[in-house]
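Colleague: predicted model, plus sequence, below.
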Amino acid sequence: MNTARIARTETFEHTITGLLGKRADLFNEAERIRDRLAEIKNDIGAIDRTLGVLGYAGDLDAAMPRQKREVIFGRGELTRAIMGELRHAEGPVSSRDIAKEIVAMRGEDARDRKYISDLTKRVSKALRQMKAEGHVKSAVDAKGSVSWERRA
């Protein structure tokens, strides 16, 4: 009768090495998917421009299949993140700077310009609502840029 011996180690070296390898594989796959998604979005933009040049006057968004709404922030999560950033800021900050800090805090890709731009718009809208409620104040500089800070 052949008895199998179970190999056990005191450390988890093999497991850690395997998990680090798998993590690297998944990260690389996510990069490839993000790059492919950017290519697809560029292709759709090119097709839309070509349709316009060819005289198509219909509503392109209405012709699209309905997509599931992506929830990026839970209820109140963006407002709490904004207030956290303003609390730690050493002076007035722009909506874009707040958006970049939130992306970094969440561990997301800060190089995704479209995501940063979309998030900046959301942050700006949330800040305008927070200003109307009296939680923050804004100032416009000579260039027309708006900066934000908490009310004292």
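Modeller: Ah, there it is.

Colleague: use CA for all of it now, contacts and neighbours both
Modeller: Fine.

Colleague: wait, isn't residue 100 in contact with residue 114?
Modeller: No: assessed by C-alpha atoms under 8 Å, residue 100 is found out of contact with residue 114, at 11.9 Å.

Colleague: quick one: which of these two has more around it?
Modeller: Legend: neighbour count by other C-alpha atoms under 10 Å for residue 100 and residue 114, higher for residue 100 (21 against 11).

Colleague: ok, the more buried one to residue 135 distance?
Modeller: Note on residue 100: its distance to residue 135, by C-alpha to C-alpha, to the nearest Å, is 21 Å.

Colleague: please, which helix or strand holds residue 147?
Modeller: According to DSSP states H and E, residue 147 maps onto strand 146-150.

Colleague: how far does that strand sit from the chain's center?
Modeller: Centroid displacement of strand 146-150 relative to its chain, using C-alpha atoms, centre = their mean, to the nearest Å, is 21 Å.

Colleague: quick one: contacts of that strand?
Modeller: Contacting residues not belonging to strand 146-150 are listed as 83, 86-87, 91-95, 127, 135-141 [C-alpha atoms under 8 Å, 6 or more residues apart in numbering].

Colleague: list only buried entries from these.
Modeller: Neighbour-count burial (16 or more other C-alpha atoms under 10 Å) applied to the contacts of strand 146-150 gives 83, 86, 93-95, 127, 136-138.

Colleague: tell me which element the residue nearest in space to the middle of the chain falls in.
Modeller: By C-alpha atoms, centre = their mean, the chain has its centre lying nearest to residue 115, at 4.9 Å. With secondary structure defined by DSSP H and E, residue 115 is part of helix 113-132.

Colleague: adding another structure so you can compare the two:
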Amino acid sequence: MTKRAELYRTRQEARAALVELDDDIAAMDRTLRILGYEHDPDDAMPTVAQNPMFKRGQLRRLIYTTLREAGPLSCRQIAERISGADGKELSAVAKRVDRSLYKAFQRGQLQRQKARTGEWVWFGGGIEN
């Protein structure tokens, strides 16, 4: 419990620091406006380069293909098949697969059922064998 309390305290300090940074940025924006800066200050901010693990829509297609070929599978089983095929880190793939499966479930594109092991087994509307 000591570690949990320490993490909680660190989180609270980080939140306080973010509030302080937001206040500082707002003060700078007000100063820029007073000095006559007419553009949106956010436009001058550098963009953060992202290195996505999958291209747009690629993960969803891999999931659907895996389910179509193998039938109902758990998130972990899907991630193992995808990471094995692409050589990507399993835990990172599993996290993205889980998120993608749940989004598809919310949109009604996939269904799930609780297995005896307690895991969700995923299968799809229109993608089954």
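Modeller: Structure received. In this text the structure is predicted, and so the values were computed from the model without any measurement.

Colleague: report the TM-score for the pair.
Modeller: For this chain pair, the superposition-based TM-score is 0.57 by TM-score structural alignment, normalised by the length of structure 2; 91 aligned residues with a C-alpha RMSD of 3.0 Å.

Colleague: list the buried residues for the helix holding residue 115 of structure 1?
Modeller: Buried, per 16+ other C-alpha under 10 Å, within helix 113-132 of structure 1: 115-116, 119-120, 123-124, 126-128, 130-131.

Colleague: what does it contact?
Modeller: So helix 113-132 of structure 1 is contacted by 78-79, 82, 95-96, 98-100, 103, 110, 136-138, 148 (C-alpha under 8 Å, 6+ apart).

Colleague: how does it look with 10 Å?
Modeller: 38, 72, 76, 78-79, 81-83, 94-100, 102-103, 108-110, 133-138, 146, 148-151 (C-alpha atoms under 10 Å, 6 or more residues apart in numbering).

Colleague: which of those are buried?
Modeller: Using 16+ other C-alpha under 10 Å, the buried ones in the contacts of helix 113-132 of structure 1 are 78-79, 81-83, 94-96, 98-100, 102-103, 110, 136-138, 148-150.

Colleague: sort out which of these are in helices and list them.
Modeller: Here DSSP state H is the test, and these give 78-79, 81-83, 95-96, 98-100, 102-103 as lying in helices.

Colleague: could these be laid out in CSV, adding distance to residue 56 of structure 1?
Modeller: Shown next, in CSV, are these (distance: C-alpha to C-alpha, whole Å):
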residue, distance to residue 56 of structure 1
78, 39
79, 41
81, 43
82, 42
83, 45
95, 37
96, 35
98, 40
99, 36
100, 38
102, 40
103, 38
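
Colleague: what range in structure 1 matches stretch 77-84 of structure 2?
Modeller: The counterpart of stretch 77-84 of structure 2 in structure 1, using TM-score structural alignment, spans residues 97-104.

Colleague: average gap between that stretch and structure 2?
Modeller: After superposition onto structure 2, stretch 97-104 of structure 1 sits on average 1.0 Å from its aligned residues (mean C-alpha distance after the TM-score superposition for structure 1).

Colleague: ok now stretch 98-108 of structure 1, how far from the chain's centre?
Modeller: Centroid separation for stretch 98-108 of structure 1 versus its chain: 7 Å, with C-alpha atoms, centre = their mean.

Colleague: can you name the residues in contact with it?
Modeller: Outside stretch 98-108 of structure 1, the residues that touch it by C-alpha under 10 Å, 6+ apart are 78, 81-86, 89, 94-97, 109-112, 115-124, 148.

Colleague: for structure 1, which helix extends over the most residues?
Modeller: helix 13-53.

Colleague: what angle sits between that one and helix 113-132?
Modeller: For helix 13-53 of structure 1 against helix 113-132, the angle by axes from the mean of the first three to the mean of the last three C-alpha atoms, to 10 degrees is 90 degrees.

Colleague: which of the ones in helices among the buried ones among the contacts of helix 113-132 of structure 1 sits closest to residue 18 of structure 1?
Modeller: Checking these against residue 18 of structure 1 by C-alpha to C-alpha gives residue 103 as the nearest, at 28.5 Å.

Colleague: gap between the aligned partner of residue 125 of structure 2 in structure 1 and residue 47 of structure 1?
Modeller: Applying TM-score structural alignment, one finds that residue 125 of structure 2 aligns to residue 151 in structure 1. Distance from residue 151 of structure 1 to residue 47 of structure 1, counting by C-alpha to C-alpha: 47 Å.
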